[in-house]
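Colleague: kindly generate the corresponding structure for this input.
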Amino acid sequence: MDSAMEDMYMGPTIPQVTLEYFLSSCLPPVDEEIFSKVYDNLKAKKVITKEGWDAMECDELEKRRADQGKESRKQRKRRKQNERRRKKEQNKEQVSQQRTPDGPGSANTPQQVDEPSQTSAGQPAATIHENDFFDPLTHCFNAVLDEANQVLVEEDHWREVLFKFRSNPRSSEATHESHKSDVYALLKESRAIKEPHAEDHESDVILPGEYRKDDNWVNQKENIRKLIGAVNHIMAYDLTRRFMFGITIEHKSTRFWFFSRSHAFVTCRVDLQKEAKQVISVILALGSATLHELGFDLTIERVFSGGISGSSLAMRTPGLYTLGTVANRDQLCHIVREHYDCKVHYRLLMKDAGSTLDDVPNLLTLLKCLKQVVKALQYMYSAGYVHRDISTRNVLYRYDVNGQISVHLCDLEYVKDVSQPREANQDVKMGTPHFIAVEVETGGYLFTSLSRSKATALHPSRALLLGSQWQNARNRQRAAGSRFVFNYLHDLESVWWIMVYTLFSKLPKGMVLEGERLKEHHAIRGQIFPHPNMSAERLLFLRDQDQRISYLDNLPNAFDSIGFLASLLGDYLQTQYELLEDKPEFPSGSCFADLHRTIFTDFLDETVYDKVVFSGGLCRVPPIPVEGPPPATRGKRKVGTEEVEKTSSSFAKEER
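Modeller: Here you go, the predicted structure:
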C-alpha cells in the first residue's frame, strides 16, 4: 500500500536513480584511500558501529513502541499523565534558566541530562520526541566532516570542507518570509550581503533536510512537500544557485535529492543504519566539493543596493469571492489547494532593448526586421528549438551607432526542444492569438492529402468548413495514433501573420478613412484577426489564394507591392505545408532544412522590395467613431455652487 501511494504521489515527475549514479553524476569523486581513513577513524571513535550510527536510538525507539503495546489501559493513562507532568516541569526549568544572568548553556548554568522517564509500572516511556531522536544525527554528520578535514590536511589537499550541519533556523535577507526545515548544511563563510553575519542566512544553505520519526506514505509525502518548498523558496530568490541538494529521512529510510532549474531526481531508499557507509560516502563527497560543485554560479556577484525607508503599510489582498452564506457546513465545497501553487512573476530588464514591431515607422523597416527574425529562427532550428510565441511585441528592434537595424527575438519562455522525438502528450495551444499558426489554433494537421481531398466536398458554408477541417484533422490523428506537435513551419507562419497584421493595422501617413470605408476595413481585419475566437476566414486566408487576394485588394493602393509579396509568401507556406505533411519522415527536423534560407533570400531580400515597396511613413488605422451621445458615467463628480443653488431653488418651488 505504501509503495502504491508513493508511486501515485511521485508519478513520473521526479525519477529515481541509484545512489551510485547520484554520486558519479552530481558530486566530485572521493579517493578510496581518503574514504577508508575517514571511515576507520569514525569506527575508532565509535561514531559508527556495526549496527550503524552509535548515537541514533532506532532500536530503543522500536523497543519502546513494543513495550507500549504491552501496557494495560490504566498503565497507559498513568504514563501519559506522567509525561505531561514531566513536560510542564521541563518548561518551568527552561524559563528559569532563561531568566538567569548567565543564560542557558553557560558555564555557570548546570546542564540538564535527559533521562528516559519511568512509569509506575517500571516501564520506560514509549514517546521519544522527533527532535530528540534526530538531533544526534547532526553531530554524526559533522563528525564525518571533521574527520574529512583532518584527513585532507594530512594528505596535503588544498580543498577543505566548506560547510557544517546545523538544526537551528536561519533568516532571510529579503523582505519575504523565511522557510524553516529540520536540518541544514550551511556554509562556514557566509555569502550573505547583510551585515553583520550574526545569523544563519538562507543564502548559505546548500542542503535542506526533512525528517520524520515514522516511515509511512503520509510522512513521506509531507517530507517531499516541505523539501521542494524550501528548495523552490531559496532558488527563486537567489540567482546564484544553479542547483541544490536535499535529504529526507523517514525513521531509517533515507533519500538524497538533486534539484536544478531544469530537472530533479532522487535516489532510491538507503537504510540509515544498515547502509550507513553509503550515507557517509555522500556526506564525504559533499564535503570535498567546491562552491561551484555545490551549485553556486561564481560568475554572478551578489550585491545589495539601497535600503528600506518610509512608513510601513498593510496591503489587503482579496480572497475567494463568495456567493452567500452556507448554513450547513456539509454544503461547503472542498478546495484542493495542493494543485494550486503560487507563482513567482519575473520581469526581464534589458538596456537599450528597442521598440516593438507595433511601432515600425515604415514598411521597409518592417521587412528588414522580419528578415532578421527568420534568421534568428534559422539559428534556433540548427539547435533543434522552436519559439512558439512569435508576435509583434516579442520582436524588438533598434538602430545601432552605424544606423543599421538590430533585432532582438525575446520572450523565450515557451521555447521547446523538438529535435529529439518524445513520447508525450499532444502540444497544447500556445501563442499570441493574432499571430498563432492555424494548425496550432485548431490543434491538428490541416494540409495533408487526406484533409485536402475531404475539403473539396465540404458544405460551402465557411463556418462548417472550419469545423469540418478541424474534425478531419482530429479523425486523422485518432486513426493514425499520432499526435500533433509544434514544428518550425508554425513559427514561420507567425512571421507571415505579423506582415499581414501590420498591413491591415496601418495606413500611409496622411491618408484618411471615414464612414463606410472605415467600417469595411475594420470588418475585414476582424474576420482575419478575430479575438479571442478563431474564424473560418482566417483559415481561408491562408489556404485559399482567391480569398486572400480579395482581402488584400481592400488595402490602400500604396500597399499593393507588399500586399502582392504577402500573397506570394502565403502561397509558399501553403505549398510547404502540403509537401512536408505528406512526407513519411514528417515532422522530423530534416524536412525543414531549406525553409528559412528560402524565405529570407527569395522573399525578404532587400534587392527584391527596396525599390518597389512603399517607403513613406505610417499611421494607425483610426477606431470607428461612436455614434450618439457618450454613455453616462457612474463615477462620482463634484457639484458646483451654481448647481447647488439651482437645485435648492427647484426644491423651494416644489414646496410652494
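Colleague: from here on, contacts and neighbour counts on C-alpha atoms
Modeller: Fine.
Colleague: find the nearest non-adjacent residue to Gln378, please.
Modeller: Counting by Cα to Cα, 6 or more residues apart in numbering, His596 is the residue found nearest to Gln378 once chain neighbours are left out, at 5.8 Å.
Colleague: doesn't the one you found lie inside a helix?
Modeller: Yes - under DSSP: H, G, I helix; E, B strand; the rest coil, His596 sits within a helix.
Colleague: enumerate every residue touching it.
Modeller: Residues in contact with His596 (Cα atoms under 8 Å, 6 or more residues apart in numbering) are 374-375, 377-378, 492.
Colleague: then Trp470?
Modeller: 442-444, 446.
Colleague: quick check: the gap between it and Arg548.
Modeller: Trp470 sits at a distance of 20 Å from Arg548 (criterion: Cα to Cα, to the nearest Å).
Colleague: show me what counts as buried in stretch 405-416.
Modeller: Neighbour-count burial for stretch 405-416 flags 407-410 (criterion: 16 or more other Cα atoms under 10 Å).
Colleague: would you do the same for the sequence below? I want to compare the two.
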Amino acid sequence: MATIHGDSPTRSRHTHSVQYQSSYVADSRMTLTHDIPMVPEVSLTTLMDSVLPTVPSNQINEVCEKLIANGRIETPNEKPKWECLPEDPKAAGRVKQEPKTFQFFEKIAQAIEESCSNTTESRLKLKVTGLTIPFSCRRNTSRPDGYFLMDTVNPPSTDKWSDISVPMEFENGDKEKDKIDNYAKVMWSMQHAMRGDPRRRYMHGFTCENTKARLWYNDRCDVVASEEFDINEDWRYLVRIILSILLATDAELGYDPSVVTHSPDNPGSEAVYDITIYNSKTKDPTVYRTIEIISDVGADSMVGRGTRVWSAQKVENGEPVGSVYVLKSIWVHQDRLTEHVVLEDIRAQQPTYSKYFLTPVDHGFAPLDPSDASIIFDTHSPLGRQRDLELTGKVLKTCPPPGWTPGIKTPSTSRNSVGRPGGIPNAPEEGFRDFRQLSNDPRQNYLIVFKERGKPVHELDKFTDVYTAIEGGWKGLHAVHICGYVHRDVSSGNILLLPPSDGHDTRGALMDLEYNKKVKDMTAPYDVRVGTEAFMATEVARMGHHRLSEMRSAVPKQEYTSFDVISAALDEALQSGSEQDPPRQGPPLPPFSYNPLHDMESIWWLCVWTMLWFVPPGRVTSEYQAAYRLVFSNGWDAKTRFISVADAFADRTSHLLSELRPLVWLMDLWRDSLNASYSISYQQHNTSETIQIDFKAIKFCYEQGCKFLLQLRDASKKLSFTLVPLSKALEPSTSVQAGTFAAAAPIGRFPGGSSRPAKKRRVDG
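Modeller: Below you'll find the model as predicted:
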C-alpha cells in the first residue's frame, strides 16, 4: 500500500506583520530573524564550489604566489598574516569603530586584483564604509559595513543597493552577541537587496568577527552560512572568495540576464524593467516593460515564492505598445503544476466558469542563460551545476539576545511593500520551516501575463463590491473543486473585482492557482508552504483533523448518574491493576490533508474578516481593533471558538452597526451550515485512512454558499457608506467621518435585539 502523507505545515510570517513595516530598521530586522531564527552551517569548500563562479586552480595559485612574493602575506609557512593587518581587530576594542578597523579589506581586495593576470579590469570594487546609506526605493536606512560596488559607466552621487553585491558586516569583538548581531545585519542586507530588485536570483554575504569570517548565501529556497575560517591562517580561502567575486559576470553575481533595468526619467523614482518571457510552448521571446508595481509584499520574505506583480506593456522596437497587461513573477517548486496549465484544465472541463478566472496571455520560465531558453534556472543549480552542500551539523542563531533595543529611525520618503491589506500588531507562531535543514525541492522563476486587471478585496470600499467579488471567487473555487483540485490559499489578495469586459458584467475572479493540488494526490508534501493566517480554516491552522477528533470525543463512553457511580467505576479500574494505554475513541486520526471544505471555510473567514476589518463611518475604531484582535490575533484556538460556539461568534460581532446586523445574521446561519456539513462529511470517514469529501457534499455546500452570498450582496445594497480599512483608521492622522446616518450603538446580537440560541449540533466544531 502506498504511503499516505499529510500536507506540509503552515505558519504565518513575521515579515508579513505590521512590525516589519516599522520605521525602525532594528524592529524590521527582528521580524526577519524571527522568521528564520537559525541558519544551517555548511562546509566552506562545498559552499564555494556550489555558489561561487569557478576560478581555475592554477590562476588562484598564481595570485597566491604573487601575494607572497610582493610581501602582502607575511611568514606564509609559519603563522601567515596579511601585511595590512599588523594587529587583530579585537585589539582595537571599542576605541576604533569597525568600518575604520576593517578598511584593510579594501587593501586585500586591491592586492588580489593587482596580483591577477586577468586582462579585463573588474567592474567591482570592495568598499568598507559603514557610514553610507545606499539609495533604495524601499524603506531602509541600514548602513552595511562593506560591500562590493558595481563600477557603473555614470557613477551616481550615492551608492545604490541595485549596484551592491556581497554585503559585509564586521565586529571587532568575537563574543556570541557580536556574532549574532553580525548575522542579523547581513541577513537583512541580503534580504533587502533581493526584495528591492527583481533581477536578483540570489545573494552572497560575508561576516567577520575579529579574524573569524564566514561566507553567506541566500536564494528563494535557503539561507546558509559557511563554517568559520581565519582570514590570516586560512588566507587562501579568502583569496578564492574575493577573486571569484571580482571575476564574476553579472549573472554569476545573481542578476537575471532576462531582466534589464530601463532607467526612468527621474533618477530618484522607481526603476522600470524590461522583462523577457520565453513562452512555455514556443520558446519565442517577448519583452514586457513594467509600468508600476501592483504588489511586491511576497518578496519581503527571504525564502518562498517572492511574488511580484506589475502592470506592463509589450515592447516593440524599444518602445512600449498596445494593451496594458498584468505581469506576475513567482518562484514555484520545480514539479508543481503551473498556473496556466491549471487554468487550461479548468477552462477545458468547465468552460461556463471561465469568466471567474483571469485570461493568460503569455507565460514561461526564466532561463539560466537567454542564449538557450530550454535550460531553466533553478535554485539548486544556481550556476548551471548541481549544488552539493555539506551540512556540518551546526546551526547559527540569528535572533538578537534579550535586551537588544531598536536602532535607526527610517525617513518616510521611501516606500513600504505594496499589495498588503495593512495590519495591526499580532503574535504569529514562530518560524515556518525547520531551517536547520536544507530545502528538498528547488524553485524556478515562473512568469505569467494576464489580460485583465482587477482590484483585490482588501482594496474595495463598498460592501456591495466586496460581496460581488467574493461571489465570483466562490464560483471560481467551485470550478476548482469539481475539476478535482483544492486551492489552498484563499485570501483577500487573490479574489479580485474585475471591471466589465468581453461581454461580461462586473464580477469577481479567483487567481493565484499555483498552490492548487489534486485532492487525490497523496505524495510527500513540500517542505515550505505558507498560507494567509487570517483566512485559514481552523483545521489548516492546527494541521490536524480536530473536527473528527471532537466528533469522536462527543460520543459518551459511560453514563454517570451520580458521584457513587463514578467512585465505583474508578475503584474497579484501579483494582484491575492493568497498566494499559489510554483507550482511543476510534482509530488514529488520518494524516492531515486539505479538502474542499477547507477552501470553502476560508471564503467564510474572508467574509467575516471584511466585517471586522472595514470600519464604517462614525465608529469607534478601538472597538473594531479589540474585536479583530480577539478573533484573528489570538491563534487558532480563538478562531475555533469563534466558528464553533454561537456565543463567541455573537460576542465578537456585537460591536457592529445595526445596519450590519442582517450581514451578521446571514454569516451566523452560514456558520451553522458549514459546521453541520463538516459533521456529516466526517461521519462518513470516521474509520477511513484519508478524508475525502464526495461530490454530493461539495455541491450542497456550494449551493448553500451561493444562497448566502446572494443575500449578503442584496443586503449590502442598503449600505451606502464608504469603508475604511482598520489599519488606516488606526493611523493618528485618519478620521473616520460620520456618514449619512447616525452611528447607532450596538443592539442585540441579531435583528430585533434578541440573541438567537445556538442550534443543537452533533459536532461542536
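Colleague: hmm, back to that, just the contacts of His596 of structure 1: which are in helices?
Modeller: When the contacts of His596 of structure 1 are checked against helices (DSSP state H), the matches are 374-375, 377-378, 492.
Colleague: which part of structure 1 matches the one helix or strand Arg289 of structure 2 maps to?
Modeller: Assigned by DSSP states H and E, Arg289 of structure 2 belongs to strand 285-295. On structure 1, no counterpart of strand 285-295 of structure 2 exists by TM-score structural alignment.
Colleague: which residues of structure 1 does the next helix or strand after that strand align to?
Modeller: Once the chain leaves strand 285-295 of structure 2, the next helix or strand it forms, by DSSP H and E, is strand 308-316. With TM-score structural alignment applied, strand 308-316 of structure 2 matches no range in structure 1.
Colleague: I'd like to know which elements strand 308-316 of structure 2 is packed against.
Modeller: If contacts are counted by 3 or more Cα pairs under 8 Å, 6 or more residues apart in numbering; DSSP states H and E, strand 308-316 of structure 2 sits against strand 285-295, strand 319-333.
Colleague: which of these sits closest to Trp310 of structure 2?
Modeller: Trp310 of structure 2 lies closest, by Cα to Cα, to one member of those: strand 285-295, at 4.4 Å.
Colleague: and that closest one, what's buried?
Modeller: Those would be 285-291, 293-295, for strand 285-295 of structure 2 by 16+ other Cα under 10 Å.
Colleague: how about stretch 521-530 of structure 2?
Modeller: By neighbour count on 16+ other Cα under 10 Å, the buried set for stretch 521-530 of structure 2 is 522, 527-530.
Colleague: likewise stretch 93-100 of structure 2?
Modeller: For stretch 93-100 of structure 2, by 16+ other Cα under 10 Å, it's 98-99.
Colleague: now do the SS call for the aligned partner of Arg453 of structure 2 in structure 1.
Modeller: Counting by TM-score structural alignment, Arg453 of structure 2 lines up with Asp352 in structure 1. Secondary structure state of Asp352 of structure 1, per three-state DSSP, is coil.
Colleague: with adjacent residues omitted, what lies nearest to Asp352 of structure 1?
Modeller: The shortest distance from Asp352 of structure 1 to any non-neighbouring residue, by Cα to Cα, 6+ apart, is to Arg398 (7.9 Å).
Colleague: what helix or strand does the one you found sit in?
Modeller: If you go by DSSP H and E, Arg398 of structure 1 is part of strand 395-399.
Colleague: and for Ile206 of structure 1?
Modeller: Assigned by DSSP H and E, Ile206 of structure 1 belongs to strand 205-212.
Colleague: which residues touch that strand?
Modeller: By Cα under 8 Å, 6+ apart, the surrounding residues in contact with strand 205-212 of structure 1 are 130, 134, 181-187, 219, 223, 226-227, 230-231, 244-251, 294-295.
Colleague: just to revisit the earlier point, with distance to Ser451 of structure 1 and neighbour count added, can I get the ones in helices among the contacts of His596 of structure 1 in TSV?
Modeller: Output for these, formatted as TSV (distance: Cα to Cα, whole Å; neighbours: other Cα atoms under 10 Å):
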residue	distance to Ser451 of structure 1	neighbour count
Val374	28	21
Lys375	31	16
Leu377	28	21
Gln378	29	22
Leu492	21	22
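Colleague: surely Arg289 of structure 2 meets Gln313?
Modeller: Yes - between Arg289 of structure 2 and Gln313 there is a contact at 5.4 Å, judged by Cα atoms under 8 Å.
Colleague: now list whatever residues contact both of those two.
Modeller: Here Arg289 of structure 2 and Gln313 share the contacting residues Pro320, scored by Cα under 8 Å, 6+ apart.
Colleague: thinking again about what came up before, so which of the contacts of strand 205-212 of structure 1 belong to strands?
Modeller: Taking DSSP state E, the ones among the contacts of strand 205-212 of structure 1 that sit in strands are 183-187, 244-250.
Colleague: with the residues you listed in mind, which one is nearest to Ser391 of structure 1?
Modeller: Closest approach between these and Ser391 of structure 1, by Cα to Cα: Met244, at 35.6 Å.
Colleague: got the contact list for whichever residue in structure 2 pairs up with Phe245 of structure 1?
Modeller: Using TM-score structural alignment, the partner of Phe245 of structure 1 in structure 2 is His204. His204 of structure 2 is in contact with 165-167, 190, 215-218, 253, counting by Cα under 8 Å, 6+ apart.
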